[in-house]
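Sequence below, structure please.
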Amino acid sequence: MTRHIAIGNGQLLVNLDSNSYIRDIYYPYVGQYNHVGGQLCRFGIWIDGQFSWLDNPAWHKESRYADSTLVAITEAVHSSLGIRLVIYDGVHQREPILLRTVEVFNEWDNEREVRLFFHQDLSIGESEVGDTAAFLPENGSLFHYKRNFYFMFNGWSDSGGIAQYSIGIKRFGGAQGTWVDAEDGHLMGNPISQGSVDSTAGLTTLVPAKASAKLAYWMSVGQNLQSVQSLDAYVRENRPEKLLRRAAVYWEGWATKVKHNYGGMSERAIRLFRHSLLTIRTQTDIRGAITAANDSDILQYNRDHYSYVWPRDGAMIALAVSDAGYPELVEPFFVFCAEGLSPEGYLHHKYNPDGTVGSSWHPYLSEGAPQLPIQIDETGLVLHAFWKLYEQHGDIAFAQSLYKPLVVRAAKFLASYLDPETGLPSPCYDLWEERHGIYTYSVSAVHAGLMAASNFCRLFGNEERANRFLEVADNVKAAILKHLWDEEEGRFIRGLYRSGGAWVKDMTLESSIYGIAAFGVLPTTDPRVDKTMRAISEGLLVRTHVGGIARYYNDYYFQRTGNLNEAPGNPWIICTLWVADWKIESATSLEELEAASKTIEWVADHALKTGMLPEQLDPFSGSPLSVTPLTWSHATYVATCMKYINKYKELTSTSSRPQQETSMVGKG
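Sure thing, here's the model as predicted:
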């Protein structure tokens, strides 16, 4: 489940795998709808009577992004064919257009005819039912459509446009698809088909001996035939290679607009920092949805996906992006959350990118009793992140616009959702969505949300309401210290759960207990935080050559071994970086900071060559597990880098400050 390349602009997102095959096309929202759904949109070559798709093992391929851009470069070499391809892929920075150029290098001593074949396997609106694919002679293109979704495909070489094409039935009645038709180098030319359909287009060029030739392929997306024709004409008029260069310039300017002193970070780590910001950009819809991940291969496991907005993920991503200096990217997220609040003032489990409530497995009824199917940290963290956005950038008009519809409504709910027995926030599902109870991470997030609400109320002159929210926050903090600290173990516990009519301590060692410090319940310097984080860093350490920190002890999700001494769970990027955050915040010298920064380099070591970060890693091979890329992984890396940058600045400033005089000789 890996997407090596993600390219997008906030309304169109396209994912490619290591073979340069398109695997996902999301439009008109990032994450909604997926018009490919993980199928293979193949790319192949015919030369000297031989045909090869790029997933053939004979190809040696390497992909990367042009530095600080969202233009991907793939080099593919087929030694026995004497061919090298350099493929550039990007999405226009403004319009819903996918751009691809291919330079074909002929390594042999004779001129050769080369035919490139591009296969389109769409399931428009996430269904193969009722699609139409047709050839349009007016501009020599292929287009697929259903309802108000239109996709137009075209190409160019020095020999002209699309030289041959075929349209037909796929995965129905024994038909595999038109890609099979391409394997003899000739396409049948059927001009239209409807139902479960696909299409293949062929481009032809002559490549001189020991020289190269360039070809281009592009896709335009819109709501009707006229709109995609207009975009197609725009590409033909401006040339795909020129548009790709413009896109690269735009994204480089965006990724580097905020200047940082990166201290001792390596060039590789700095590149990953910028690439993480760009990856977050691809996963963020211009209307506010910050999606968790858009790798549709996860569908193979539970017939659902990660293409949702979890308010918790979104809040933490927004917090990191804001801290890095890009508030304009995440401000719409808070509008999205305000519009998604329930009438009672809480945020639901997750949302579709269009703002509707997403699927859930949290029940409204448990053991005969009704319950709210929520994760309370999601509501609290949105308020926390919103206050941090204001603190960092001071847009008081934007803060005022969401004060009542978001802050006050959500804070009133948080202040009312309390367990009368413990004084803690009432039971809910934990941040991993696996268990129901009262959890340290969740209640710490509620404390942070109430503090944020109090600050906003004071900012806008409502002292009475500010004091009321502050009082509830103080009471929650006192309850946390009373019920969630375990003196015998000398650390905070994961949480409490109900059993036999009584509260039982959940003593499982859990990385997210770090929330006690991350959300300001206690400072990092507090001895209780120090003891807890030492227990996490030692007890959840993956003791293979891969390293990293597990999510919690005996984590079952994609579990690779029952040897918990060796691997208490798989290493998670997020959880490993939480331990790094604690080390960075605790550092009192550059030497201590250097030790903490090793985790930043560890993350860079375990990113894909394209810079993508997964949710978790195989503890033995280090290969990605679950979805890749995970937006929260990239955001946590950005957040940790910013903590490192700020602490480096603080420590270097302190170390260079002249020592004050300790005596006043001659005074008086």
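
only C-alpha atoms for contact and neighbour calcs from this point on.
Noted.

could you pull out the strands for the stretch 451-600 of the chain?
Remark: strands assigned in the stretch 451-600 of the chain by DSSP state E, counting those that start in this stretch are 485-486, 491-492, 495-499, 502-506.

Tell me which of those is the most buried.
Among those, ranked by average contacts under mean count of other CA atoms under 10 Å, first place goes to strand 491-492 (a mean of 24).

What is that strand packed up against?
Secondary-structure packing of strand 491-492 (3 or more CA pairs under 8 Å, 6 or more residues apart in numbering; DSSP states H and E): strand 485-486, helix 527-539.

I'd like to know which elements the longest one is packed against.
This means helix 527-539. The elements that helix 527-539 packs onto, with contact taken as 3+ CA pairs under 8 Å, 6+ apart, are strand 491-492, helix 573-586.

I'd like those as CSV, with distance to residue 592 appended.
Compiled in CSV, the helices and strands packed on helix 527-539 are given as follows (distance: least, CA to CA, whole Å):
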stretch, distance to residue 592
strand 491-492, 23
helix 573-586, 8
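
and residue 82, which of the ones you listed is closest to it?
helix 573-586 (40.4 Å; CA to CA).

Identify the residues contacting the closest one?
For helix 573-586, the external contacting residues (CA atoms under 8 Å, 6 or more residues apart in numbering) are 511-512, 514, 524-525, 533, 536-537, 548-551, 592-593, 596-597, 599-600, 603, 613-617, 632-633, 636-637, 640, 643-644, 647.

structure for this one too, so we can compare:
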Amino acid sequence: MTIRSVLLSNGRLCVTFDETGTMRELFFPVVGLLNHVCHGEGTGVFLWSGKWAPLFREKDEVTARYERGMVVTWKRAVSKSLPFDLVQDAVDPYVPVWVRSFVVSDFSGDITVFFRHRYAIGETTVGECAAWSPEEKRLYHYKGSIWIAHSLILEPDAASESTCSLGELEVHGVAAKVRDGGVRFLPDAPRVLGNPVDHGYVESAIGVSGSLRGPVRLNYVAALGSNKEDADRALDEGLVLGFSGISARTRHYWKRYLLPRGFLWKVLPGEPGTGAAREDCPTGGRPFAEANAASVKRTRADEGGPGTSGTELPRDAGTGESDEMWAATTRRTKGFEPPACLENLEYLYNSSLLIASAHWSENGAIVASCDDDIMTDYRDHYRYVWPRDAAMVANALLKCGITHVARMYLKFAAECIHERGFFWQRYRPDGTRGSGWHPWFQQPGSLPIQADETALTLMTAGLYLDATGDLDTLQSLYSSLIRPAAEFLCSYRHPDGQVVLASYDLWEERLGSFAFTQAATAAGLWSAAKISRALGIRGTGILAEAALDLLEGLVNNFSRNNQGIFRSPGELVDDASLFLIPVVLGESGLAEHERRGSGRLWKTLVETRSRVGRALFTGGGMARYSGDWYWRQENFNYPGNPWIITTVWYLQAGMVLGVLRPEDVLARYMSSPVLPAAAGADTAHETQEGEDVSQATDRLRGIELVSTDGQYSRRRHEENPELPVELRWFTSVASPSGAFPEQVHPGTLKPLSVMPLAWSHGCFLDLVNSLR
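Below you'll find the predicted structure:
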């Protein structure tokens, strides 16, 4: 599979790049709807240095890292023989403009660079036109209501005082039919042949040639619009701002949401409970908060400023000026730096926030993944809005302070919801019904839907109320979304009210009444009741009563013989969706109500987490369920591939249920922040001497081999130690740019299926926020 390392988006324009920096997807004006490029085919940057050579090669070592915003830097992306030191990409937060900037430091001499394009505007190669405008020095591709304008400009490097102008270089462009061989790079001269205009399935190139003297930036700018005038206006702004202006705007936009440097170090509790101090940690073995406070006081005293009496700087758990002041103070402290392992965790949090946000479109759609590579096998993709994924991503971003994503998603959901109050399996990003695999005709009384998608969307509305208090928005959505969804869930139960009617499970694979669907329905109804009370709507007590009936039914109908809860009545299958039950109950507020009662459900959920965790632990993470077939690897005796989301849920459930303390999770990570250097299954399972991978898995699950008359059987230990599911697993399965896949190989931890997956990033944000 071709890994997508980077997504950059502003809600209208979204571009993705693979590991070599090649653009793979281009979406406009709706993120995820139509991919306007041919999967990187024919695109690239080519330079003349005696012969034509591509800027990016598959064999080159390329590392992409997000900056503080929709900006990415490609390091070691070019050969030392080429003039560019590094390459940077940025998307403006307000205007549909993408700029790729090439930094030239020490080079001085003649240069020829061409940027070649092969688009498929509207996701088809039919009827496109490419034209070069020599007066404007702009290259256009257009079809219907999609126009793409390109140009090049030189920009002084911010680190130097040199001046330059585009007049020093000649800019030219050509177009040609792919049928005729496309644009042609002459092998013995720095020239490209083509036509000033061409149509059909076309290819184009825009380039510069002439004398170049560093330090300077060469900026390639592409802007999109619904017509030539709109595209030109956006391109004008991009050329005026340059890379420096656009990157400054995006950094300023995202500054309020991203964690400042050293933030996680600052909020660590004073008594972590476990984990030995590392030699390179600046605490010297003291409690974290104590060492932190001491260092801040010492710094202020050394500088002679306020605080010489021992008063420390304000260190509230937010992302305001006090956090930035604290981070700046730690940088000035001699010998004091936040541990690198926590900086890695902060980077993953920030990149996850950017990547999850990049899947959101201005119309409120949140697609599961923009990765088109899976189309090679399935001729379909993940560029759909599953209300399940979208609601959980919106919830995660809501907790990060990004409230507009949840608000717009709820408006999108109000447009999509069926008149009876439920959602179909998935939707296209424009709100139309998407393809699916659930048979239309089901058993009497059931529908080909996932009831949990309706419930989770109601939870989003409840969390939005908690986070914003925005009654005006919720009032405007009440009759179109909240009331019909709540009424449907309230009616979609068996006559006794204690079990939900049949719908598809969280994994979209089987029809029945499932424990997670039941818990999510209860949480959704509880959220709807809370919203109704806040809006002063009478007669909504029936919603809260229905939620409590479902909680009672969860214990009465889904649990068995002190073994905890199972996936469905009469089906003894261990399923990771059971980890999510305490999480949704906690977020909706139902957990507090249940704990004030008998607490019977809470005790049952602790038993459930222990049993399911031991059954699904594999590759250092958690599989979806026993016998999972999706992307299953041959010759592996495992329950299934470990997924990012299920591994997060295992840790989250432990913290919600009180089995795990957040400070213990962080302390264990700090004591050993990375997996051993060796790759493979032995690394994932940390085999001991003389063990193979299967034996290591059994040991960590608490299973032992027992011999009876020469026959061996596997028996579970009565002891129930906490499984070694660690934060370091997440840092090991993420790409260098911070992208998470859907799932990983249980032996090598290599990514499988799509990458990145918005759901994976949303769940990781939830995990780190739980630690905070």
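
among the helices and strands packed on strand 491-492 of the first structure, which is nearest residue 73 of the first structure?
The closest approach between residue 73 of the first structure and any of these, judged by CA to CA, belongs to helix 527-539 at 37.9 Å.

buried ones in the closest one?
Residues of helix 527-539 of the first structure classed as buried: 528, 529, 530, 532, 533, 534, 535, 536, 537, 539 (neighbour count, 16 or more other CA atoms under 10 Å).

That helix corresponds to what range in the second structure?
Helix 527-539 of the first structure lines up with residues 603-615 of the second structure when matched by TM-score structural alignment.

average gap between that stretch and the first structure?
When the first structure is superposed, stretch 603-615 of the second structure averages 1.4 Å from its matched positions, counting by mean CA distance after the TM-score superposition for the first structure.

mind listing what's buried in the longest helix along the first structure?
Ranked by number of residues, the top helix in the first structure under DSSP state H is helix 631-656. Neighbour counts using 16+ other CA under 10 Å place 631-648, 651 of helix 631-656 of the first structure among the buried residues.

So for residue 375 of the first structure, which of the helices and strands packed on helix 527-539 of the first structure sits nearest?
Nearest to residue 375 of the first structure, of all these, is helix 573-586, at 18.7 Å by CA to CA.

quick one on the thing from earlier: out of the helices and strands packed on strand 491-492 of the first structure, which comes closest to residue 503 of the first structure?
The closest approach between residue 503 of the first structure and any of these, judged by CA to CA, belongs to strand 485-486 at 14.0 Å.

In the second structure, which residues correspond to that closest one?
So strand 485-486 of the first structure is aligned with residues 559-560, judged by TM-score structural alignment.

For the matching stretch, give me every contacting residue.
565, 566, 569, 604.

Now distance to residue 33 of the second structure too, for those, in a markdown table please.
Below are those laid out as a markdown table (distance: CA to CA, whole Å):
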| residue | distance to residue 33 of the second structure |
| --- | --- |
| 565 | 40 |
| 566 | 38 |
| 569 | 39 |
| 604 | 43 |
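
Pick the one among these closest to residue 366 of the second structure.
Nearest to residue 366 of the second structure among these is residue 566, at 30.9 Å by CA to CA.

so what corresponds to residue 375 of the first structure in the second structure?
Aligned against the second structure by TM-score structural alignment, residue 375 of the first structure finds its counterpart in residue 450.

Its match contacts residue 507, correct?
No - Residue 450 of the second structure lies out of contact with residue 507 (CA atoms under 8 Å); the separation is 9.3 Å.

Between these two, tell me which one has more neighbours.
Here residue 450 of the second structure and residue 507 are set side by side on neighbour count (other CA atoms under 10 Å), and the busier one is residue 450, at 25 against 10.

ok, for that one, nearest residue in space, not its chain neighbours?
Once its chain neighbours are removed from consideration, residue 450 of the second structure has its nearest residue in residue 504; the separation is 4.8 Å (CA to CA, 6 or more residues apart in numbering).

measure that neighbour to residue 446 of the second structure for me?
Shown here: residue 504 of the second structure relative to residue 446 of the second structure, a distance of 10 Å by CA to CA, to the nearest Å.
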